[in-house]
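1. Just need the structure, nothing else, for what follows:
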Amino acid sequence: MRQFPAEFADLLTARGARLLAGRDAAAGALADPRCRFLALFGLIDRRQAAAAATLLDRLLLPHLRPMARPIPPETIWEETRNYAEHLPKAMRQQTAHLDNRRSAGFRAAEAAGLIAMLRSDSYRAFAGALAGAPLKRKYGLQALAYNAGDYAGPHTDHHPEEPDAARGYFDMHVSFATPGLRDQYLVYARAGHLTEMVDVAKSGMVTAYRLPLWHYTTPLRAKPGFEASARRWVLLGTFLYADPADGQGRRRPA
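-> A predicted model of the protein is given here:
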């Protein structure tokens, strides 16, 4: 693969194409209030997924910036009551925001055909098929790279200060992994407890979230001898639910 295809649909397997058309069991699953997270494998062609990871390593990796936020020491030493701790979102990864046209990351992604693919009609339609609800046409894009030891601590991705997102929104993540990746897990809450765990180290995996949701990503572990090259790429699309006033019919899920 020298460039990403112009349409996201060109990465899909037969099952992925059925989901895009709304004919798969996972289509619309996140419209059910009882379902807030999906992890799906087998929607993206394995060879395409491997080639995508190689292309991202070659063209986008040099333009990522570190995003590291350690646990502040005052969360312990300024605590005055037993069990009154509050943990802010801690993380370590690399990122490129793909909405900033002036950034080097955007230009590299555009040259690789990534921006066109992530702005394609089939990409947005695929997200809508998973969400099971109308989504606004404008959405945000970001690329993340998890290297050995990188993680994201417990957080909700709740944005109460942003009116359009305060009542919830939808995220779709597409993962591409290099061969040196051993494992990485996403843990999320069900019925108020962090009891659910999914292996997200499979290349070509699609995960979808109805946010806010308590979740975290465990430190990436590399296979022995592959600590420098083990990597999981995550392409994020962040979508707002369309309001009935937008003329797109149904209300956002609760």
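2. alpha carbons only for contacts and neighbour counts from here, please
-> Noted.
3. tell me the centre residue of this protein?
-> The chain has His173 as the residue nearest its centroid, 2.7 Å off, counting by Cα atoms, centre = their mean.
4. The nearest residue to it once chain neighbours are set aside sits in which helix or strand?
-> Spatially, and ignoring its direct neighbours in sequence, His173 is nearest to Leu236 (4.6 Å; Cα to Cα, 6 or more residues apart in numbering). Here Leu236, judged by DSSP states H and E, is contained in strand 231-241.
5. Can you report how many residues neighbour Ile76?
-> The local packing of Ile76 (other Cα atoms under 10 Å) involves 13 other residues.
6. Show residues contacting the helix or strand containing it.
-> Using DSSP H and E, Ile76 falls within helix 74-77. The contact list for helix 74-77 (Cα atoms under 8 Å, 6 or more residues apart in numbering) reads 85-87.
7. and the residue nearest to His173, what does it touch?
-> 140-144, 171-174.
8. repeat for Thr156
-> By Cα under 8 Å, 6+ apart, the neighbours of Thr156 are 211-215.
9. What about those residues, which are in strands?
-> Among these, the ones falling in strands (DSSP state E) are 211, 215.
10. Most neighbours among the contacts of Thr156, please name it.
-> His215 (22 neighbours).
11. The structure of the following sequence is requested for comparison with the preceding one:
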Amino acid sequence: MRSNDIPAEFEDLLSRAGRRVLAGTHPLCGALANPRTRFLSSEDLLDRARIARVRRTLEAELLDTLEPIEKPIPPDTIFGMTQDYGELLPKSSRARTIYFESRREPGVKAAERIGLARMMRSESYRAFAEALAGRRLKGGWGLQVLRYGPGDYAGPHNDHHPENDAAKGGYIDLHLSLCGPGVEHQWLVYSRAGHFSEIVSVAGPATVTAYRLPFWHYTTPLVGTPKAGRWVLLGTFLYR
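-> Take a look at the predicted model:
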């Protein structure tokens, strides 16, 4: 790993268009402040060459530290039913992850060693999220790293946290999606006007997605070669 593969500031991974977001001159600035906009996606905000170097560093340095997420559909969602058409589906998912809840975790130690944690905690990362959100966001935001391999997915869920006073009124998720060679497709499906009618590819090499949560959505199984993968660098921001 070269020392400059993951910069200290998120700003250094941005393309010219991405820097316009930070400057407040891009059309996406404030997009999530529109009550009708819950989700946005763009493939031209990140510098692809720099993102490719980051992705190769993640593959080399973090792959062995990822923890599995295995949440299959419970059998009683079918056989525990007592009424026709009474289905209730909890969130199911399969992927691999690094949670940033403890600095003692091997994945967190590795993320700090290669500079990933520092970049995701940089002020330009929050400033970028604020520009898309169109409002001020709190410091101390949450971090997570995910890697989807072939067949990995996230089932329908809404990311609502009614028991959390700080989050129950809504919040912003910012995802940096880094797909490597061999990924054929993966899709984000989300609801509009009560129907799963919207779909967008998340299989690009350098994609930014941003969510004004909560709302219903799911991620389809990744399709690709056996070693294909999509990394997601995730920041969760509460409103100030």
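12. care to give me the TM-score?
-> For this chain pair, the superposition-based TM-score is 0.97 by TM-score structural alignment, normalised by the length of the second structure; 238 aligned residues with a Cα RMSD of 0.9 Å.
13. returning to that earlier point: can you tell me how far the counterpart of the residue nearest to the centre of the first structure in the second structure sits from Trp231 of the second structure?
-> Alignment note (TM-score structural alignment): His173 of the first structure maps to His175 of the second structure. Applying Cα to Cα, to the nearest Å, the value for His175 of the second structure to Trp231 of the second structure is 10 Å.
14. same thing with Pro7 of the second structure?
-> For Pro7 of the second structure relative to Trp231 of the second structure (Cα to Cα), the value is 17 Å.
15. Ala129 of the second structure now?
-> In terms of Cα to Cα, Ala129 of the second structure sits 19 Å off from Trp231 of the second structure.
16. cool, Pro90 of the second structure as well?
-> From Pro90 of the second structure to Trp231 of the second structure the distance is 24 Å (Cα to Cα).
17. and these two? which has more neighbours close in?
-> Between Pro90 of the second structure and Trp231, counting by other Cα under 10 Å, Trp231 is the more crowded of the two (22 against 14).
18. Just give the closest residue to Phe106 of the first structure, not the sequence neighbours.
-> Per Cα to Cα, 6+ apart, closest to Phe106 of the first structure is Leu98, 5.1 Å.
19. ok, how many other residues are close to that neighbour?
-> 25.
20. Need the counterpart of it in the second structure.
-> Aligned partner of Leu98 of the first structure by TM-score structural alignment: Phe100.
21. show me what contacts that match?
-> 108, 142-144.
22. Apply 10 Å and report the result again.
-> By Cα atoms under 10 Å, 6 or more residues apart in numbering, Phe100 of the second structure lies in contact with 107-109, 111, 117, 142-145.
23. In the second structure, which residue range corresponds to the longest strand seen in the first structure?
-> In the first structure, with assignment by DSSP E, the single longest strand is strand 135-147. Strand 135-147 of the first structure lines up with residues 137-149 of the second structure when matched by TM-score structural alignment.
24. mind checking the end-to-end distance for that stretch?
-> End-to-end distance (Cα to Cα), stretch 137-149 of the second structure: 32 Å.
25. Any buried residues in that stretch, and which?
-> 137, 142-149 (16 or more other Cα atoms under 10 Å).
26. what's the mean distance for the longest helix along the first structure versus the second structure?
-> For the first structure, the helix with the greatest residue count under DSSP state H is helix 46-59. Helix 46-59 of the first structure, aligned to the second structure and superposed, deviates on average by 1.0 Å (mean Cα distance after the TM-score superposition for the first structure).
27. So what angle separates the directions of that helix and strand 231-241?
-> Between helix 46-59 of the first structure and strand 231-241, the angle comes out at 100 degrees (axes from the mean of the first three to the mean of the last three Cα atoms, to 10 degrees).
28. quick one: helix 46-59 of the first structure aligns where in the second structure?
-> Going by TM-score structural alignment, helix 46-59 of the first structure sits over residues 48-61 in the second structure.
29. Please enumerate the helices of the first structure.
-> Going by DSSP H, the first structure shows helices at 14-20, 46-59, 74-77, 104-111, 114-118, 121-131.
30. how far apart are the shortest one and its match in the second structure?
-> Okay, so that is helix 74-77 of the first structure. So helix 74-77 of the first structure averages 0.4 Å relative to the second structure (mean Cα distance after the TM-score superposition for the first structure).
31. residues in the second structure matched by that helix, start to end?
-> If you align by TM-score structural alignment, helix 74-77 of the first structure falls on residues 76-79 of the second structure.
32. could you check the distance from Gln142 of the first structure over to Thr13 of the first structure?
-> Distance, Gln142 of the first structure to Thr13 of the first structure, using Cα to Cα: 24 Å.
33. which residues touch Glu43 of the second structure?
-> 18, 177, 201-209.
34. Closest to Arg92 of the first structure out of the contacts of Leu236 of the first structure?
-> Of all these, Arg92 of the first structure sits closest to Leu144, with 10.4 Å by Cα to Cα.
35. how close does the nearest residue to that closest one once chain neighbours are set aside get to Asp164 of the first structure?
-> The shortest distance from Leu144 of the first structure to any non-neighbouring residue, by Cα to Cα, 6+ apart, is to Thr95 (4.4 Å). To Asp164 of the first structure, Thr95 of the first structure is 24 Å away according to Cα to Cα.
36. for Ala29 of the first structure, same thing?
-> 22 Å.
37. what number of residues lie near the residue nearest to Leu144 of the first structure?
-> 22.
38. what residues are up against it?
-> Thr95 of the first structure touches 60-61, 63-67, 105, 142-146, 233-235, counting by Cα under 10 Å, 6+ apart.
39. Who has more neighbours out of Ala29 and Asp164 of the first structure?
-> Using other Cα under 10 Å as the criterion, Ala29 of the first structure and Asp164 rank with Ala29 on top: 19 against 14.
40. Now His160 of the second structure: closest residue in space, sequence neighbours ignored.
-> Of all residues apart from its sequence neighbours, Pro214 sits closest to His160 of the second structure (Cα to Cα, 6+ apart), at 5.0 Å.
41. And the one you found, what's its match in the first structure?
-> Checking TM-score structural alignment: Pro214 of the second structure goes with Pro212.
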